[in-house]
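Q: with the input below, show me the fold.
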Amino acid sequence: MKKTWITNYPPGVPAEIDATCYSSLVDIFNQSCQKFAPLTAYISMGKSLRYAQLASLSRNFAAWLQSRGIKPGTRIALMMPNLFQYPVCLFGALRAGCTVVNCNPLYTAHELEHQLNDSEAEVIVIVENFAATLQAALPKLNSLKTIIVTAIGDMLGLKGHVMNFMVRHVKHRVPKWSLPHPVQLTSILNGSGKLPFTPPTLGHNDIAFLQYTGGTTGVAKGAMLSHGNMVANVCQAYAWVKPYTAEGKDFIITALPLYHIFALTANCLTFLMLGARNLLILNPRDVPALVREIGKYPFTAITGVNTLFSALLNDENFINLDFGHLHFTLGGGMAVQRPVAERWKIVTGKPLSQAYGLTETSPAVTINPLDLSEFNGSIGLPLPSTELSIRDDNGREMVTGEIGEICVKGPQVMKGYWNNPEETQKIFDQDGFLHTGDMGYVDAEGFVYLVDRKKDIIIVSGFNVYPNEIEEVVASHPEVREVVAVGVDNGAAGEIVKVFVVRKSPSLTEKQLIDFCRQSLTAYKVPKLVEFRDELPKTNVGKILRRALKA
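A: Below you'll find the predicted structure:
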């Protein structure tokens, strides 16, 4: 497909990036920590961590790993929410040449067992709150040799000791656990300063992450993201946001968990290159606490998913915050609904820009220009050095405006799935394009529009109905807080549309909502069933689990 999108790139954004200027993510890390040494890298619960401290502590962790005989390429699992310990262990593991396996702290024992066995992880760093889960999975683990445990307040000084006491003995948030020979992370970080450390030689082909897919459509698979993949995507994202930022001056809100690929690449790595301050939010689901925390700082950027932005807009204290320093807001992970984006612009005075990507692409594929004055409904323009093709089920490339499957090729596309050549072969075609499973189209100016997941399309009397379209209409009702649309079996006629709704007021009725939809949707698209719920099931990132509701 001809790269018509390049003509609409923001000023200063190149058509191609050169990822060879960095040998690895560690190279980016070292240069940034040296350049921004005295500046604050992270803020967590009122405490700050400077770039120089981040470099020193991660070096200690890497040295300890080497002292234990941990070789480059060894898989190290991290099971932590947004705490100082996460970037310290992340960069320490990478500096030792290891491959990081990110684990969702809310995993069940079965899910954790699958991921640790599949990745053949030999080391895990885990917050004690989730140690009982590891204990339950332990009898079936084949490769795990070293268990490192930390507590939420371990890097917060005196305040942290008080917090650990409260979490353990007052709030009872740490279930009883027993693990063989656990090592305390604090003893590693504090006692390894004199250990020798020899940086291994790393290149673009070395695997930086085994980043597991959500597993919502089957067993989670480990995407092999090389240092080359990650460096390329960081350079692509850096080139895109650089015109709107100032080195050493930006302040980004990180409410999404860093173990998720969106926040990992965007917040943790890209803003590392910018020397930004990064505010770590431990629990974004506690919206009032989140609003109180971000209200303390002159933040310039925030990333999130549609449900997070919607929750913030429904908090009365959020709308009274000072948004004078805010440069841009970036939404991804799921479709941003137009009513949410339009209200965000009214409240903050700044547009909400939508981006698109997936685990297998490190993750960014497209981003909207950050200087757009209004929400345009698209997922943006393909990033520099990215090829994009819209194809039908037979592999034929569609023309401008035609809907087909979004297919991607570029330096950010994964090497394949870990130990899974069959699934790898399924997702790549003979031209080397990765098939995303997402349906969309490209307009005449090169903007890409996401229609829906291929597997989520609802077939009503032979017509394709896209859930995103239904959800956007329902979400525009002033009494709707959240919505998800699914197809329900209707016998020979195929399916009918059902919506699950979280309403703002109990006075909203099924009939009122259906009548509202009739004003904007053709008859076969109008929901036939409405189910009101107090909340909708979500991933830990906040993405609504549509397929769980359908099941």
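Q: every contact and neighbour count from this point should use C-alpha atoms.
A: Noted.
Q: for the stretch 1-150 of the chain, which segments count as strands?
A: For the stretch 1-150 of the chain, the strands defined by DSSP state E, counting those that start in this stretch cover 40-44, 47-50, 75-79, 99-102, 123-127, 146-150.
Q: want to put them side by side, so please do this one too:
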Amino acid sequence: MPRLSRYQLDIPFKDVLSFCSETQSKIDQDKPIYIDCRNPTQSISSREAWKLVRTLIAGFRHAGLKAGDCVCIHTFNFIHYPILVQAIIGAGGVFVGTNPAYTPTELRHALETSLAKFIITEPELLQNIKQPAVALGIPGECIFLTNHGDTNVQSTMRPWRTLLEHGKEDWSQFDDEETSKTTNAMLLFSSGTTGLPKATQISHYNLVAQHILVHENPQHPERYPVSRIMSLPMFHAAAAPYTHLSSLRAGYPVFVMRRFELSFYLSSIERFGITSLMMVPPMVTAVIAYSSSGPDLRAQVRRHLQSVRSVIVGAAPLSKETQAKMQTLLPEQSPITQVWAMSETSCIASCTYWPEFEHTGSVGRFLPGIDAKVVDESGSEVPDGMRGELCVRGPTITRGYVNNPEARARDWDQDGYFHTGDIVYQDQSTELWYVVDRKKELIKVRGFQVSPAEIEAALVSHPLVQDVAVIGVDGGEDGELPRAYVIRKDNTLSESDLKVWSAERLAKYKWLTGGVKFVDQIPRNASGKILKNLLREQARTLGSHKL
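A: The predicted model follows:
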């Protein structure tokens, strides 16, 4: 039987900005909500945020943005990033964020899939995105530059602040079920096993539901002042809902790091008295390793973390052993717990609510309103407590992907459940959920999802590659590493040749850090599907690092 949610929370059908605005009389309007970690004098209060949002809405509309138009932000983190996102949504547009590490090939796919009409980028990233933008017919006047990063790069593109020169306008408002559920606010790219990343449609309703279920559950009220340091990239599903919606509605201060730097991250937690951390496993292992690298460093790390009340880890599995090590660095009453989240679930779908400790390696329990079932390969439900593929439905679940009806038909069943590809089981005594494997073949590299098919497509385009299969191999606490099994046409082709080839076409986290193994054949079944389970078993048997 499906594990139906035992209780529901009311989710309003308002647009995102109307939802955020209704709490403003209850919070300190002059308290900063976005603060630059490097230079905390650079900050934006709630009052300033709303003024900027209205001004940027007018600017985007003056620039020609129409309802449903997509705006791509291709930058590292900065304090105006969430303001731009809120204004894009408020103007009736759709936000899409891209990874600053993307190559022109990857950016072309993102721009083409999202049908982006406008781009906001920074000088040092302009070269990579300008090439596909020109190829796709995005005019120069629709590309705006921030003044962050390397500002010595010369460009004729307009500064983003020219969008502030056209007065103020209110946001597009609605309060009905159909509009809230069918109007996109964001596109979050989710990797797939059968091709390039898919643009996941996140509606206004999805985002409002995500905030309410995580932060406004009356059975689990937040009992301490929440402040968070944001070092995760703001385009990522793990960061986007909290940064771009929750902080504006609830007045949570967000201390913004351009990108993650371990020592600065730790010192900033202490300096600003950060209470809530959202981490991915490589960040956790980096903190643990640093604390063990010198006689006085453990005490130093514990001092840095004294203000922390809660640590949440997501985006990839974390071993319970590593979780336990991190727990010893935290204050006694401050738990570290894991969540289960996907782009398709608008971020968090299961968690352990504070102040409960959970040390068995589970991902907690599902949020209110999230129904779950576990099925076998035929789609039939498995007995309670047995392993199978997790399927979910509920208010935070996307309705599908942009221009990809095939994936929609494949991944959703007739009862409205999204088939996640994760293999799970539920402990019947505690009702905790455990993720044990993946049916889908995504590789989790430092918190990012990597599609083997995307790497395979890049490698097979090499003139000396006959066939290729890519799997993830164990990279220790850093997660998985992409490894390629290659049939070459000519023995002159070397591992270094392929690594250079892939590096020119793929972002760094997709590089072949798990190595290249040249083989005479790649195992396939009768229909031609690569039997990657055999390759993974071989890698486990021989040891991930033995080629």
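Q: what's the TM between chain one and chain two?
A: After superposition, the two chains reach a TM-score (TM-score structural alignment, normalised by the length of the second structure) of 0.76; 455 aligned residues with a CA RMSD of 3.2 Å.
Q: hmm, back to that, who wins for proximity to N368 of the first structure among the strands of the stretch 1-150 of the first structure?
A: The closest of the strands of the stretch 1-150 of the first structure to N368 of the first structure is strand 40-44. By CA to CA, the value is 26.5 Å.
Q: run the chain-centre distance for that closest one.
A: 19 Å (CA atoms, centre = their mean, to the nearest Å).
Q: with mean neighbour count and distance to F271 of the first structure added, can I get the strands of the stretch 1-150 of the first structure in CSV?
A: Converted to CSV, the strands of the stretch 1-150 of the first structure look like this (neighbours: other CA atoms under 10 Å; distance: least, CA to CA, whole Å):
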stretch, mean neighbour count, distance to F271 of the first structure
strand 40-44, 22, 9
strand 47-50, 18, 14
strand 75-79, 26, 21
strand 99-102, 26, 19
strand 123-127, 23, 24
strand 146-150, 19, 26
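Q: dump those to CSV, plus distance to G214 of the first structure.
A: Compiled in CSV, those are given as follows (distance: least, CA to CA, whole Å):
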stretch, distance to G214 of the first structure
strand 40-44, 27
strand 47-50, 31
strand 75-79, 15
strand 99-102, 12
strand 123-127, 20
strand 146-150, 24
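Q: which one of those strands lies nearest to I457 of the first structure?
A: Among the strands of the stretch 1-150 of the first structure, the nearest to I457 of the first structure by CA to CA is strand 99-102 (30.4 Å).
Q: ok so, going back, quick one: closest of the strands of the stretch 1-150 of the first structure to V465 of the first structure.
A: strand 99-102 (35.2 Å).
Q: onto which residues of the second structure does that closest one map?
A: Mapping strand 99-102 of the first structure onto the second structure (TM-score structural alignment) gives residues 94-97.
Q: that stretch vs the first structure, average offset?
A: Following the fit onto the first structure, the mean deviation recorded for stretch 94-97 of the second structure is 1.1 Å by mean CA distance after the TM-score superposition for the first structure.
Q: ok, back up a step: R481 of the first structure: which of the strands of the stretch 1-150 of the first structure is closest?
A: strand 40-44 (29.5 Å).
Q: show me what that closest one is packed up against.
A: Contacts defined by 3 or more CA pairs under 8 Å, 6 or more residues apart in numbering; DSSP states H and E place strand 40-44 of the first structure against strand 47-50, helix 51-67, strand 277-280.
Q: which residues does stretch 263-272 of the first structure contact?
A: By CA atoms under 8 Å, 6 or more residues apart in numbering, the residues outside stretch 263-272 of the first structure that reach it are 29, 32, 41, 87, 230, 233-235, 237-238, 252, 254, 256-258, 277-278, 303, 362-363.
Q: how does it look with 7 Å?
A: Here stretch 263-272 of the first structure makes contact (CA atoms under 7 Å, 6 or more residues apart in numbering) with S32, V234, A237, Y238, T254, L256, P257, L258.
Q: repeat that for stretch 180-193 of the second structure.
A: So stretch 180-193 of the second structure is contacted by 13-15, 89, 94-96, 197-205, 237, 343, 440-442, 449-453 (CA under 7 Å, 6+ apart).
Q: repeat that for 8 Å
A: For stretch 180-193 of the second structure, contacts defined as CA under 8 Å, 6+ apart pick out 13-15, 68, 89, 93-97, 114, 174, 197-206, 235-237, 343-344, 440-442, 449-453.
Q: still on that earlier bit, as JSON lines, the contacts of stretch 263-272 of the first structure with secondary structure and distance to D429 of the first structure would be great.
A: JSON lines is the format used below for these (DSSP: H, G, I helix; E, B strand; the rest coil; distance: CA to CA, whole Å):
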{"residue": "S32", "secondary structure": "helix", "distance to D429 of the first structure": "38"}
{"residue": "V234", "secondary structure": "helix", "distance to D429 of the first structure": "25"}
{"residue": "A237", "secondary structure": "helix", "distance to D429 of the first structure": "26"}
{"residue": "Y238", "secondary structure": "helix", "distance to D429 of the first structure": "29"}
{"residue": "T254", "secondary structure": "strand", "distance to D429 of the first structure": "36"}
{"residue": "L256", "secondary structure": "coil", "distance to D429 of the first structure": "32"}
{"residue": "P257", "secondary structure": "coil", "distance to D429 of the first structure": "32"}
{"residue": "L258", "secondary structure": "coil", "distance to D429 of the first structure": "31"}
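Q: I am finished for the moment; much appreciated.
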